[in-house]
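> Any chance you could fold what I've pasted below:
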Amino acid sequence: MRIGELARRAGVSTRALRYYEEQGLLASERTASDQRVYAEAAVERVRLIQQLFTAGLPSRTIVRLMPSIETGDASPESFELLAAERDRITTAMAELAAARDALDRMVAIANHPTPEHCPALREPAWAPYESAEV
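Model (predicted):
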């Protein structure tokens, strides 16, 4: 099947399919006019790739997992990769939560400013500029 049909059937863009090929996740044959042609099994493979991306895995990890997925034989390395990716995602979530909490504090300060946080509310609000005479 051609790239447009695969994209339609798998629910992705043709751009995504080209990216998958560039990353080594998907293979195609080429016609005499250099158009991509995919096997029927590519539909299921693209859906699997999409699931792995949805799970937060980067393409470099998916490439490393594919041999185990294709053979149905999960290696210890596969489990280690998945555990490492889970740890990476957990760390990113904690960092995002910390950033969200800091932003919540900024929003609270903006909604209820105090002299401690807002120089414009201090007495005096500003000090006159005193130039140093040379």
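
> From here on, just use CA atoms for contacts and neighbour counts.
Will do.

> remind me, longest helix of this structure?
helix 76-111 (DSSP state H).

> Quick check: buried residues in it?
S78, L81, L82, E85 (16 or more other C-alpha atoms under 10 Å).

> Reformat the residues you listed as CSV; add distance to L17.
Output for the buried residues of helix 76-111, formatted as CSV (distance: C-alpha to C-alpha, whole Å):
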residue, distance to L17
S78, 24
L81, 24
L82, 24
E85, 23
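
> closest to R105 among the residues you listed?
E85 (30.3 Å; C-alpha to C-alpha).

> That closest one is in contact with L57, isn't it?
Yes: using C-alpha atoms under 8 Å, E85 makes contact with L57 at a distance of 6.8 Å.

> circling back to that earlier point, what two of the buried residues of helix 76-111 are the furthest from one another?
Longest span within those, C-alpha to C-alpha: S78 and E85, 10.6 Å.

> Spatially central residue for the protein, please.
Central residue of the chain (C-alpha atoms, centre = their mean): G56, 6.4 Å from the mean position.

> and the gap between that residue and R64?
15 Å (C-alpha to C-alpha, to the nearest Å).

> From E5, how far out is S75?
34 Å.

> quick one: the strands in this protein?
For the chain, the strands defined by DSSP state E occupy 29-30, 36-37.

> Please identify the deepest-packed of these.
strand 36-37 (a mean of 17; mean count of other C-alpha atoms under 10 Å).

> please give me the structure for this one as well, since I'd like to look at both together:
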Amino acid sequence: MRIGELSARTGASRRSLRYYEEQGLLVSSRSPSGQRHYEEEHVQRVRLVQAFLAAGVSSGTLVEMVPCMSEPSEGRARQALEIMGRERARLSEDIDGLVAARDALDHLIEDNHAYLTRSADGEV
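Predicted coordinates for the structure are as follows:
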């Protein structure tokens, strides 16, 4: 498939796809006229890259992980475990912070609902 179809299927802009290639996160073949061509498995790769980027994993960290995702070896597996463990811990901290913020917001919502209920009943 060409870059336009990959873009349409993944929601990634053509510019993003070219950036992923520049960073080594995605590899395409080229036609004699220089057009990029992608395989079906690239759809899943782009979605994985998008998910990691959305979660705050840097493109530099992803570049370190890419060889581990497609060509595992003992050395790469060890490197991947270290990188992935670090990123998992960071994501867990972010999730914990988001849960705490949501819980605080829930309490504020409850307090305001209670206030409005008391106000409507003439208790305030």
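
> related to what we said a few turns ago, now tabulate the strands of the first structure in CSV and tack on distance to A108 of the first structure.
Converted to CSV, those look like this (distance: least, C-alpha to C-alpha, whole Å):
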stretch, distance to A108 of the first structure
strand 29-30, 58
strand 36-37, 55
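
> For D101 of the first structure, find the nearest of those.
strand 36-37 (48.1 Å).

> Against which helices or strands is that closest one packed?
strand 29-30 (3 or more C-alpha pairs under 8 Å, 6 or more residues apart in numbering; DSSP states H and E).

> In contact with Y20 of the first structure, which residues?
L26 (C-alpha atoms under 8 Å, 6 or more residues apart in numbering).

> how about it, what's its match in the second structure?
Aligned against the second structure by TM-score structural alignment, Y20 of the first structure finds its counterpart in Y20.

> again with Q50 of the first structure
Match for Q50 of the first structure (TM-score structural alignment): R47.

> residues contacting its match?
T10.

> quick one: contacts of stretch 51-67 of the second structure?
Q23, G24, L25, V49, R76, A80, I83, M84, E87, L91.

> okay, now the residue nearest to G4 of the first structure when sequence neighbours are not counted: neighbour count?
Excluding its sequence neighbours, the residue lying closest to G4 of the first structure (C-alpha to C-alpha, 6 or more residues apart in numbering) is T14, at 6.3 Å. Using other C-alpha atoms under 10 Å, T14 of the first structure is surrounded by 15 other residues.

> measure T14 of the first structure to E5 of the first structure for me?
Counting by C-alpha to C-alpha, the gap from T14 of the first structure to E5 of the first structure is 9 Å.

> Then T71 of the first structure?
The value you get for T71 of the first structure to E5 of the first structure, if C-alpha to C-alpha is used, is 27 Å.

> Please say which of these two ends up with more neighbours.
E5 (14 against 8).

> Next one: that one from R18 of the first structure, what distance?
13 Å.

> do the same with S78 of the first structure
From S78 of the first structure over to R18 of the first structure (counting by C-alpha to C-alpha), the distance is 25 Å.

> who's in contact with Y115 of the second structure?
V124.

> Map it onto the first structure.
Per TM-score structural alignment, Y115 of the second structure is aligned with P113.

> Could you check how far that match is from L121 of the first structure?
P113 of the first structure is 8 Å from L121 of the first structure, by C-alpha to C-alpha.

> which of the residues in stretch 13-28 of the first structure are buried?
L17, R18, Y20, L25, L26, A27, S28.

> Am I right that the first one is in contact with A7?
Meaning L17 of the first structure. Yes: between L17 of the first structure and A7 there is a contact under C-alpha under 8 Å: 7.1 Å.

> Can you check the distance spanned by stretch 21-35 of the first structure, start to finish?
13 Å.

> got a list of contacts for that stretch?
So stretch 21-35 of the first structure is contacted by 2, 17, 20, 36-39, 42, 45-46, 49, 59-60, 62-63, 66 (C-alpha under 8 Å, 6+ apart).

> This completes my enquiry, with thanks.
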